[in-house]
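Asker: mind looking at a prediction? Sequence and model below.
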Amino acid sequence: MKAFTKTKYGGPEVLRLEEVKKPTLKEGHLLVKVYANSANPADWHILRGKPFFARFTFGLFNPKDKILGADFAGIVEAVGKNVSGFKVGERVFGEALQSGAFTEFVLASAAVCGHMPAETGFDVMAAVPIAGLTAWQAIVTHGKLQKGESVLINGSSGGVGHFAVQIAKALGAEVTAVCSNRNIDFVKSLGADKVLAYDMENIHEHKGKYDLVIDTHGNLTFNDYKRLGKRGVMVGFTTMGHMISVLLRRPFSKFPLTLFTAEANTKDLNILATLIQEGKIQPHIFKTYPYQEIPKAIGYIECMRTKGKVVMVWVGEI
């Protein structure tokens, strides 16, 4: 089977499209024929081995996992022992960060897969896993957003942010979104009640007050969280120095600030699938690439100018 592989750290140029051995089915896993993937910031961070401390997980000097990629959507080819709830031929989507998803066939734990809604394209559902789960868990699991509460979402036009706006609205919150001036109309179309353009108003001087502050962009300071919100969720960070400066303040304050990494699970994936089926959220696909151009897609996402998601298609008929 074909797969994009990496044997050293670097940019998209180190990826190679190669013939590799098809995965052997394992207990508790699904073998899925991949129809589409999507690109995430995590992909280029892992590819480049940055920040450096991540190499203690992904390989200190060279990548220990050969295949890159996490998000996928496809059709179940085979079902391992002790798997319930999935059958051969079903359409599924999920996350395979450990085994790598930029490949014709992915071996994924059944626990990180969900069922695709009827009549929804593979490209659409491939856009969901990491970004959708991160948004859902930031808002619900960690942010504990309640109906009628107000939420400020910083970085509202990107992969995670555009899901976060829609999810918050679906839960009945009042949403104030922060994005660039050029993305105001896009973010309003997602359902935001108010939009702040960071290139027209300094977010670090904004005087608004919200029940929950979610930062998907990663440039809010600890003082920003305290000034703006009653509680906060930090999804991303711009630099290691910024993350450390925020986290060093946390133990010395009573302000409830959470930093987390999303954990894929079938329950949350199926909730997202239901919200999509009901029309309450809709992944926005900004750009689509054929699978042969996966390195180009990774390079594009690294520029961090994407509205919504970038997807890559393995099978023409989606």
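Answerer: That came in fine, so what should we check first? Numbering: from 1, shown residues only.
Asker: when you work out contacts or count neighbours from here on, use the C-alpha atoms and nothing else.
Answerer: OK.
Asker: would you mark the buried spots in stretch 176-187?
Answerer: T176, A177, V178, C179, S180, N183, I184, F186, V187 (16 or more other CA atoms under 10 Å).
Asker: from those, which land in helices?
Answerer: I184, F186, V187 (DSSP state H).
Asker: contacts for the one helix or strand V233 maps to next, please.
Answerer: Element membership for V233, per DSSP states H and E: strand 229-234. By CA atoms under 8 Å, 6 or more residues apart in numbering, the residues outside strand 229-234 that reach it are 138, 142-143, 209-216, 218, 225, 255-260.
Asker: how far does that strand sit from its chain's centre?
Answerer: Centroid separation for strand 229-234 versus its chain: 20 Å, with CA atoms, centre = their mean, to the nearest Å.
Asker: got another one to weigh against that:
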Amino acid sequence: MKAIVQERFGPPGTLRLAEIDRPEAGAGQVLVRVRAAALNPYDWHMMRGDPYVARLSGGVGLTRPKSRVAGIDAAGEIEAVGAGVPGVRPGDEVLGFCPGSFAEYARTGADLLVAKPAGLTFEQAAAVPMAAVTALRGIRTVGRARAGQRVLVNGAGGGVGTFAVQIAADLGAEVTGVCSAGNAELVRSLGAAHVVDYAREDFTDGRVRYDLILDNVGNRPLGRLRRALTPAGTLVANGGGSPGRVFGALGSMLRLTAVDTLVRQRLRPILPAAPAGPTHQDLLAVTALIEAGRLTPVVDRTYRLADAAEGVRHVERGHARGKAVIVVP
């Protein structure tokens, strides 16, 4: 099968299209015929082995990528079902977490997949797993947003942000989205009552205070962010980082946790959703919102499998409008 492989850590140029053996579904697993795979900041972190401290955890790889095939989000059709997997059969259309999704086929645990909503294309469906689940956790699970609250989403035009704005608005919150001027109309159309152009305004100036801030960007000091919160408000920091950093977001996350013990405000770090925790229930929750017409994926642009490196470069620059997606023929 065709797949995007990587033999060493490095920039997007280390990714290459190759012919490799097709994986087989083991017990408790399914094999997915990938039709589309989303591009995430997670992918370039794995590509570069960034932050360096993550290599010590064993999940990334110490001197070279632990997973030779890139990608994590996918939508497609079940090709084969392993032993002990009830309720699914070949031909079922699914979305979810499929490690090695930048390929024609990917093997994954059956509990990491859910049925694809019938109204979504494969490209839209692939945009859902990591970004939508991260947004759900940030706004609803950790942020505890509720009707009538003022909620601000920093990075509202990105993959997580476009889902977060919709989820917060659906809960009845008064949503402010921080984004570029070029994304303002998109963010308004998703349910934001107010839009802040980050190039012209500073939402941390204290003139408006918010009950909940979901920070997907990490470009403001903690003290400034706290200034924008109500006295009992909640800050949810979505972990990220820049290429080449030794500790990435870990340092700021630890500081956030330490300060949280000293103040009345709730300061909570989260990491982008991955195949861990209550993933299946979260996937069911976001697809239920999609099926009810209350949540819609935003696809920025699509790439061919052979052009995956170009897609990763686009996401790494940090200016994606919604999600970028690889189409696998």
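Answerer: It's in. Because the structure is a prediction, the values reported are computed rather than measured.
Asker: on that earlier part again, okay, the ones in helices among the buried residues of stretch 176-187 of structure 1 in CSV with distance to T120 of structure 1 next?
Answerer: Converted to CSV, these look like this (distance: CA to CA, whole Å):
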residue, distance to T120 of structure 1
I184, 27
F186, 22
V187, 23
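Asker: quick check, nearest of those residues to I244 of structure 1?
Answerer: Each of those was checked against I244 of structure 1 using CA to CA; the closest is V187, at 29.8 Å.
Asker: ok, now which ones touch the closest residue to the closest one other than its chain neighbours?
Answerer: Distances taken as CA to CA, 6 or more residues apart in numbering put S157 closest to V187 of structure 1, at 6.0 Å, once the chain neighbours are dropped. Contacts for S157 of structure 1 (CA under 8 Å, 6+ apart) come out as C179, N183, F186, V187, T306, K307, G308.
Asker: which SSE is immediately downstream of the strand holding V233 of structure 1?
Answerer: Using DSSP H and E, the helix or strand that follows strand 229-234 of structure 1 towards the C-terminus is helix 240-249.
Asker: counting contacts, what elements does that next one pack onto?
Answerer: Helices and strands touching helix 240-249 of structure 1, by 3 or more CA pairs under 8 Å, 6 or more residues apart in numbering; DSSP states H and E, are helix 222-228.
Asker: in the helix it packs on, what's buried?
Answerer: Neighbour-count burial for helix 222-228 of structure 1, counted by 16+ other CA under 10 Å, picks out F222, D224, Y225, K226, R227, L228.
Asker: do stretch 209-225 of structure 2 as well
Answerer: By 16+ other CA under 10 Å, the buried positions in stretch 209-225 of structure 2 come out as R209, Y210, D211, L212, I213, L214, D215, N216, V217, G218, L222, L225.
Asker: equivalent analysis for stretch 77-91 of structure 1, please.
Answerer: Those would be E77, A78, V79, G80, F86, K87, R91, for stretch 77-91 of structure 1 by 16+ other CA under 10 Å.
Asker: would you list the residues you listed in a markdown table and tack on secondary structure and distance to H162 of structure 1?
Answerer: Formatted as a markdown table, these follow (DSSP: H, G, I helix; E, B strand; the rest coil; distance: CA to CA, whole Å):
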| residue | secondary structure | distance to H162 of structure 1 |
| --- | --- | --- |
| E77 | strand | 32 |
| A78 | strand | 34 |
| V79 | strand | 33 |
| G80 | coil | 35 |
| F86 | coil | 29 |
| K87 | coil | 32 |
| R91 | strand | 24 |
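Asker: structure 1: which residue goes with V312 of structure 2?
Answerer: Using TM-score structural alignment, the partner of V312 of structure 2 in structure 1 is I298.
Asker: what sits up against stretch 306-313 of structure 1?
Answerer: Against stretch 306-313 of structure 1 from outside (CA under 8 Å, 6+ apart): 35-39, 123, 126-127, 157-162, 183, 283-291, 293-294, 297, 301.
Asker: helices - which of the residues you listed land there?
Answerer: Here DSSP H is the test, and these give D123, A126, G159, V160, G161, H162, I294, A297, I301 as lying in helices.
Asker: who's in contact with the last one?
Answerer: Right, I301 of structure 1. I301 of structure 1 touches A39, N40, P41, V310, counting by CA under 8 Å, 6+ apart.
Asker: look up how far N40 of structure 1 lies from it.
Answerer: Going from I301 of structure 1 to N40 of structure 1 by CA to CA, to the nearest Å gives 7 Å.
Asker: before I go, just wanted to say thanks for your time.
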